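Colleague: what shape does this take:
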Amino acid sequence: MIDYNNPAVRYYQQVSDECIHYLSIDGVIFGFHQNQLNVLLLRWKGTNEWSLPGGFIKKKESVDEAAQRVMQERTGLDKLYLQQFHVFGEATRYDQEETWRKTTIPLQHIKWSERTISLGYYALVEHSKVVPSPDFLTDECRWWPLNEIPSLLFDHNHIIDVAIQSLRKQLTDQPISHLLPETFTIPELQRLHETILGYPLDARNFYKKVMASGTLERLSERRAGTPHKAPYLYRFAGTGHDAVG
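Modeller: From the prediction side, this is the model:
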């Protein structure tokens, strides 16, 4: 018998009425903090099971609008930089019965699609500006280092793998400034590239390459509190600090 007072049951009934069946958004939110690339994950109520943020597409909104809404609700940020990177449409993406059993949500009596196609989006955000917020299906929303992500619900580990591969391939075309504070050092920028790419870079060659790109400006300020000679701070061109001529 269906418990109509269960918030999850009411949610999925509302989704069934207001949203497009068979189609959803899955979001990989990347943030860079303490020299690590992190991903925002949700822990489902009453469990130790984690998943990516996601949601369904309302009948009167575009897929991009849906992605912005889903990501904004979890981060508290407006006008996120998003990139659609893949469509996950395999006939069998995961074991639905086993997955829903792990969530402890009694959905077996709710009429819903047997198959869902997901549009994968990744977001690049400044870690310090995010206010991680769970929804009423989850107890916790927090950052996980990319190399420590646990086994996730659904096919979300695969989605993250595809997202990072896509980010690596498009790294030179992506505004990675979204992952950094307004000012940063060259070693910090190099570490961001290394974390995304998954391998070390030669410091001298990296410096030459990024300075030759014309996208950076050196500031008059230096990074205080470092054990060695304080390095200069940089910013991406056009972001509003006094640069050194």
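Colleague: all contacts plus neighbour counts: C-alpha atoms, from now on.
Modeller: Noted.
Colleague: let's verify the most centrally placed residue in the chain: helix, strand, or coil?
Modeller: Geometric centre of the chain, nearest residue: residue 29, 0.8 Å, by CA atoms, centre = their mean. Following DSSP: H, G, I helix; E, B strand; the rest coil, the label given to residue 29 is strand.
Colleague: that one: what's it in contact with?
Modeller: Shown in contact with residue 29 (CA atoms under 8 Å, 6 or more residues apart in numbering): 39-40, 71, 122-125.
Colleague: could you rerun that using 7 Å?
Modeller: 39-40, 122-124 (CA atoms under 7 Å, 6 or more residues apart in numbering).
Colleague: for residue 232, which non-adjacent residue is spatially closest?
Modeller: Of all residues not flanking residue 232 in the chain, residue 222 sits nearest, at 4.2 Å (CA to CA, 6 or more residues apart in numbering).
Colleague: ok, that neighbour to residue 183 distance?
Modeller: To residue 183, residue 222 is 10 Å away according to CA to CA, to the nearest Å.
Colleague: shared neighbours, these two?
Modeller: Jointly contacting residue 222 and residue 183 under the rule CA under 7 Å, 6+ apart are residue 233.
Colleague: buried residues in stretch 44-64, which are they?
Modeller: Residues of stretch 44-64 classed as buried by neighbour count (16 or more other CA atoms under 10 Å): 44-45, 49-58, 63-64.
Colleague: this one as well, want them side by side:
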Amino acid sequence: MKNFDQTVIQYFRQEAELSIHYLSIDCVVFGFHEGRMRVLLLRWKGTNEWSLPGGFIRKTESADAAAVRILRERTGLQQLFLQQFHIFGDAIRYDEEDTWRRIGFPVDRSKWSERTISLGYYALVEYAEVTPRPDLLSDACDWWSLDELPNLLFDHNHIIDVALAGLRRQLPYQPISHLLPETFTMPELQRLYETILGRTLDARNFYKKVQASGILQRTDERRTGTPYKSPYLYRFDPVAYPAVIRGGHLSFL
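Modeller: Presented below is the predicted three-dimensional model:
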């Protein structure tokens, strides 16, 4: 209990009254920055232990509403693209005794169920728009690169792996525009797809197929300050892009 003050203990007691004990939300917030995919993590109070944002579903709210509430509190964003991607319901998901010893659970766990099933949601957000905010149980809320993740609490490394695999499968009909600023270069768009897919794409072929898809509008502006010829800036076509996404016709992947 030494890591938690009375405010936190009271929070747990209130959640025990308001929430469905055996059903929780775990959220994978994906962002893209400096050519790398990143996820938002929380560091538990008084420890060096990290986990995904999450929480319990209130008795009076839907699962989707719980996910929106949790992520608004952690990101500061009012508009969120969310996708439920998996239910984590193994009888034994992780070593509970070791986990709770590492973080110091502050209340009597007998008030909670012995087993929790988690609904996994991922969010696609524009990195620069997010204001990371810790909660009462954490000292920090920060971005981590996918290729530099620590050993997370609970089964959260596994949850991230499943979320990324789901995002890859759904790329032909997921609006990854949420991961980019309003305007971007073609190399930046290619790098985003490569980072999600985990493989290199041929630049010339990628350019031709993206252009043929009709999902982009080229602006008259160029990206300055690059070591090569200043590339044009593009934006997603507000009519064509949603139509192509709905049909799952991003064949250039």
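Colleague: TM-score for the pair, please.
Modeller: The TM-score (TM-score structural alignment, normalised by the length of the first structure) is 0.94; 237 aligned residues with a CA RMSD of 1.5 Å.
Colleague: what do we get in the second structure for the residue nearest to residue 232 of the first structure?
Modeller: Counting by TM-score structural alignment, residue 222 of the first structure lines up with residue 222 in the second structure.
Colleague: ok, that match to residue 186 of the second structure distance?
Modeller: Computed with CA to CA, the distance linking residue 222 of the second structure and residue 186 of the second structure is 11 Å.
Colleague: so which of those two has more stuff around it?
Modeller: residue 186 (21 against 16; other CA atoms under 10 Å).
Colleague: at which residues are the strands of the first structure located?
Modeller: For the first structure, applying DSSP state E gives strands covering 19-33, 36-44, 50-51, 54-58, 81-88, 117-125, 138-145, 216-222, 232-236.
Colleague: next, the mean deviation of the shortest one compared to the second structure.
Modeller: After superposition onto the second structure, the mean distance of strand 50-51 of the first structure to its aligned counterpart is 0.1 Å, using mean CA distance after the TM-score superposition for the first structure.
Colleague: and that strand, how far out from the chain's middle?
Modeller: Distance, stretch centre to chain centre, for strand 50-51 of the first structure: 13 Å (CA atoms, centre = their mean, to the nearest Å).
Colleague: ok, and what's touching that strand?
Modeller: Outside strand 50-51 of the first structure, the residues touching it (CA under 7 Å, 6+ apart) are 41-44, 152-153, 156.
Colleague: list the contacts of residue 63 of the second structure.
Modeller: For residue 63 of the second structure, the contact set (CA under 7 Å, 6+ apart) comprises residue 57.
Colleague: now do it against residue 79 of the second structure, distance only.
Modeller: Between residue 63 of the second structure and residue 79 of the second structure the computed distance is 17 Å (CA to CA).
Colleague: now do the helices in the second structure.
Modeller: Secondary structure of the second structure by DSSP state H: the helices cover 6-18, 63-75, 96-103, 156-169, 186-197, 203-213, 240-247.
Colleague: who are the contact partners of the match of residue 222 of the first structure?
Modeller: 230-233.
Colleague: what's the closest of the residues you listed to residue 4 of the second structure?
Modeller: Nearest to residue 4 of the second structure among the contacts of residue 222 of the second structure, counting by CA to CA, is residue 233 at 48.8 Å.
Colleague: hmm, residue 55 of the second structure is touching residue 22, no?
Modeller: No - with contact defined as CA atoms under 7 Å, residue 55 of the second structure does not reach residue 22; the gap is 11.0 Å.
Colleague: tell me, how many residues neighbour the residue lying closest to residue 216 of the first structure once chain neighbours are set aside?
Modeller: Once flanking residues are discounted, residue 216 of the first structure sits nearest to residue 236: 4.6 Å by CA to CA, 6+ apart. Counted with other CA under 10 Å, the neighbours of residue 236 of the first structure add up to 19.
Colleague: and for the one 3 residues further on?
Modeller: By the criterion of other CA under 10 Å, residue 239 of the first structure has 11 neighbours.
Colleague: for the closest residue to it other than its chain neighbours, give its distance to residue 215 of the first structure.
Modeller: The spatially closest residue to residue 239 of the first structure, leaving aside those adjacent along the chain, is residue 182, at 7.6 Å (CA to CA, 6+ apart). The span separating residue 182 of the first structure from residue 215 of the first structure equals 14 Å under the rule CA to CA.
Colleague: the two: who's more crowded?
Modeller: Taking other CA under 10 Å, residue 182 of the first structure and residue 215 do not tie; residue 182 has more neighbours (15 against 11).
Colleague: just checking, that one touches residue 234?
Modeller: No - the criterion here is CA under 7 Å, and residue 182 of the first structure misses it with residue 234 at 8.5 Å.
Colleague: anything in contact with each of these two?
Modeller: In terms of CA under 7 Å, 6+ apart, residue 182 of the first structure and residue 234 are not both contacted by any residue.
Colleague: tell me, how many residues neighbour the aligned partner of residue 209 of the first structure in the second structure?
Modeller: For residue 209 of the first structure, the aligned residue in the second structure is residue 209 (criterion: TM-score structural alignment). The tally of other residues near residue 209 of the second structure (other CA under 10 Å) stands at 14.
Colleague: what do we get in the second structure for residue 129 of the first structure?
Modeller: In the second structure, residue 129 of the first structure lands on residue 129 (TM-score structural alignment).
Colleague: give me every residue that touches its match.
Modeller: Contact analysis of residue 129 of the second structure by CA under 7 Å, 6+ apart lists nothing.
Colleague: from residue 96 of the second structure, how far out is it?
Modeller: Relative to residue 96 of the second structure, and taking CA to CA, residue 129 of the second structure is found at 35 Å.
Colleague: ok, residue 36 of the second structure next?
Modeller: Counting by CA to CA, the gap from residue 36 of the second structure to residue 96 of the second structure is 32 Å.
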